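>>> need a structure here:
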Amino acid sequence: MLNRVILIGRLTKDPELRYTPSGVAVTQFTLAVDRPFTSQGGEREADFIPVVTWRQLAETCANYLRKGRLTAVEGRIQVRNYENNEGKRVYVTEVVADNVRFLESNREGGNSSGGGAMREEPSYGGGGRGNGNGNGNYTRNNQDPFSDDGKPIDISDDDLPF
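All right, here's what the predicted structure looks like:
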């Protein structure tokens, strides 16, 4: 069986960093992901997907992600439930991320590294850890890689690997 999800979207607000009673960092944020079609009025619709990160990855996301930033998330879908104050069962569907990539450099000019990647590594009793290798240069000069809206790409046959 397989439970993997990859999303690319923009943060709807700054991530919220919290700590569990045992001291484990957890960050929650919502990713707005455009749907691949427009409504009858010609407007683009989006899905707002809750994302959760843990441990070092959570702290890194809280430090570097900001509202509106283009971000890629890889993880798994999780459905959990709890009983609210009124005694009703509430179901929550979210993405638990183990890999987050920053697809734009920081617009505020504080950190212009851009294209960073973080991955939550599996934990074997001691808790996971992330690494911030900057090998994910998906954008150049702060340009959105999907801004051409499906127009043909100008590329020669010599540039293709096949």
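>>> C-alpha only now, for contacts and for neighbours.
OK.
>>> separation between the residue nearest to the spatial centre of the chain and residue 95?
With distances taken as C-alpha atoms, centre = their mean, the chain has residue 73 as the residue nearest its mean C-alpha position (3.2 Å). Computed as C-alpha to C-alpha, to the nearest Å, the residue 73 to residue 95 distance reads 9 Å.
>>> okay, and the common contacts of these two?
Taking C-alpha atoms under 8 Å, 6 or more residues apart in numbering as the contact rule, residue 73 and residue 95 both touch residue 5.
>>> dump the residue contacts of residue 52.
Residues near residue 52 by C-alpha under 8 Å, 6+ apart: 26-29, 58, 94-97.
>>> which of those residues sits closest to residue 36?
residue 95 (19.9 Å; C-alpha to C-alpha).
>>> that closest one contacts residue 48, correct?
No. Using C-alpha atoms under 8 Å, residue 95 makes no contact with residue 48, being 11.3 Å away.
>>> neighbour count winner among those two?
Legend: neighbour count by other C-alpha atoms under 10 Å for residue 95 and residue 48, higher for residue 95 (23 against 16).
>>> so what touches the helix or strand hosting that one?
In the assignment (DSSP states H and E), residue 95 maps to strand 89-102. Strand 89-102 is contacted by residues 5, 49-53, 57, 65, 69-84, 114-121, 136 when judged by C-alpha under 8 Å, 6+ apart.
>>> before we go on, could you also do this sequence so I can check it against the first one:
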Amino acid sequence: MASFNRVILVGNLTRDPEVRYTPSGTAVCDIGIAVNERRKSSTGEWVEEVVYVDVTLWGRTAEVAGEYLTKGSPVLIEGRLRLDTWEKEGEKRSKLRVVAERMQMLGGRGAGNNINAGGRASAAGAGSGTPTPDVAPVEDFPPEDDVPF
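Presented below is the predicted three-dimensional model:
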């Protein structure tokens, strides 16, 4: 049976990022993001629910987060789920987190900057005119009537 582990989240940072380094010199940054969901309840009134998600960033992406993001910054995260397990005082504990493979800062100064886990930055949609290989220009997509669904 095939498996697929991919998460895409858009939310706001719940705290300022703090970058630390592994003994080998690789940057790592744990951030928290709040993802809001607004829906109508069965009574017809709007209800807002917030989900808090822990995210781990690595390498240049972690350094960029520490340099440019602050509490409340809007961000898009793409990555994979990972279950951390440990034992504390004889009790088994676990926590589900997202390991980011791509981060995109949203809104404000530098909007449209796209940082992936390899550390390449691009100005997708920022008017640079020359997209990087990981961002396809809009004119390369087929017209809507050519889409097979």
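>>> quick check: TM-score for this pair?
Taking TM-score structural alignment, normalised by the length of structure 2 as the basis, the two superposed chains have a TM-score of 0.75; 125 aligned residues with a C-alpha RMSD of 1.9 Å.
>>> give the aligned range of the strand holding residue 95 of structure 1 in structure 2.
The aligned range for strand 89-102 of structure 1 in structure 2 is 92-105, by TM-score structural alignment.
>>> gap between the matching stretch and the chain center?
Between the centre of stretch 92-105 of structure 2 and the centre of its chain there are 9 Å (C-alpha atoms, centre = their mean, to the nearest Å).
>>> average separation of that stretch from the aligned part of structure 1, please.
Average distance, stretch 92-105 of structure 2 versus aligned residues of structure 1 after superposition (mean C-alpha distance after the TM-score superposition for structure 1): 0.7 Å.
>>> please apply the same query to stretch 53-68 of structure 2.
In the superposition with structure 1, the average deviation recorded for stretch 53-68 of structure 2 is 0.7 Å (mean C-alpha distance after the TM-score superposition for structure 1).
>>> okay, that stretch sits on what stretch of structure 1?
The aligned range for stretch 53-68 of structure 2 in structure 1 is 49-64, by TM-score structural alignment.
>>> show me which residues of that stretch are buried.
49-62, 64 (16 or more other C-alpha atoms under 10 Å).
>>> and residue 27 of structure 1, what pairs with it in structure 2?
Per TM-score structural alignment, residue 27 of structure 1 is aligned with residue 29.
>>> how long is stretch 14-22 of structure 2 from one end to the other?
By C-alpha to C-alpha, one end of stretch 14-22 of structure 2 lies 24 Å from the other end.
>>> residue 59 of structure 1 is in contact with residue 19, isn't it?
No. Contact criterion C-alpha under 8 Å: residue 59 of structure 1 and residue 19 do not qualify, at 9.9 Å.
>>> okay, and the common contacts of the two?
Common neighbours of residue 59 of structure 1 and residue 19, using C-alpha under 8 Å, 6+ apart, are 25-26.
>>> return the residue of structure 2 aligned against the residue nearest to the centre of structure 1.
Residue 73 of structure 1 maps onto residue 77 in structure 2, by TM-score structural alignment.
>>> would you mind measuring from its match to residue 114 of structure 2?
With C-alpha to C-alpha as the criterion, residue 77 of structure 2 and residue 114 of structure 2 are 10 Å apart.
>>> try residue 60 of structure 2
Distance, residue 60 of structure 2 to residue 114 of structure 2, by C-alpha to C-alpha: 12 Å.
>>> cool, residue 85 of structure 2 as well?
31 Å.
>>> same deal with residue 79 of structure 2?
14 Å.
>>> likewise for residue 54 of structure 2?
Relative to residue 114 of structure 2, and taking C-alpha to C-alpha, residue 54 of structure 2 is found at 20 Å.
>>> rewinding a little: can you tell me which two in the buried residues of stretch 49-64 of structure 1 are farthest apart?
Across the buried residues of stretch 49-64 of structure 1, the longest distance by C-alpha to C-alpha is 21.5 Å; it joins 49 and 56.
>>> got the angle between the helix or strand containing residue 63 of structure 2 and strand 91-105?
Using DSSP H and E, residue 63 of structure 2 sits within helix 59-68. Counting by axes from the mean of the first three to the mean of the last three C-alpha atoms, to 10 degrees, helix 59-68 of structure 2 lies at 80 degrees to strand 91-105.
>>> which other helices and strands contact helix 59-68 of structure 2?
Counting contacts by 3 or more C-alpha pairs under 8 Å, 6 or more residues apart in numbering; DSSP states H and E, helix 59-68 of structure 2 is packed against strand 18-21, strand 27-40.
>>> much appreciated, bye for now.
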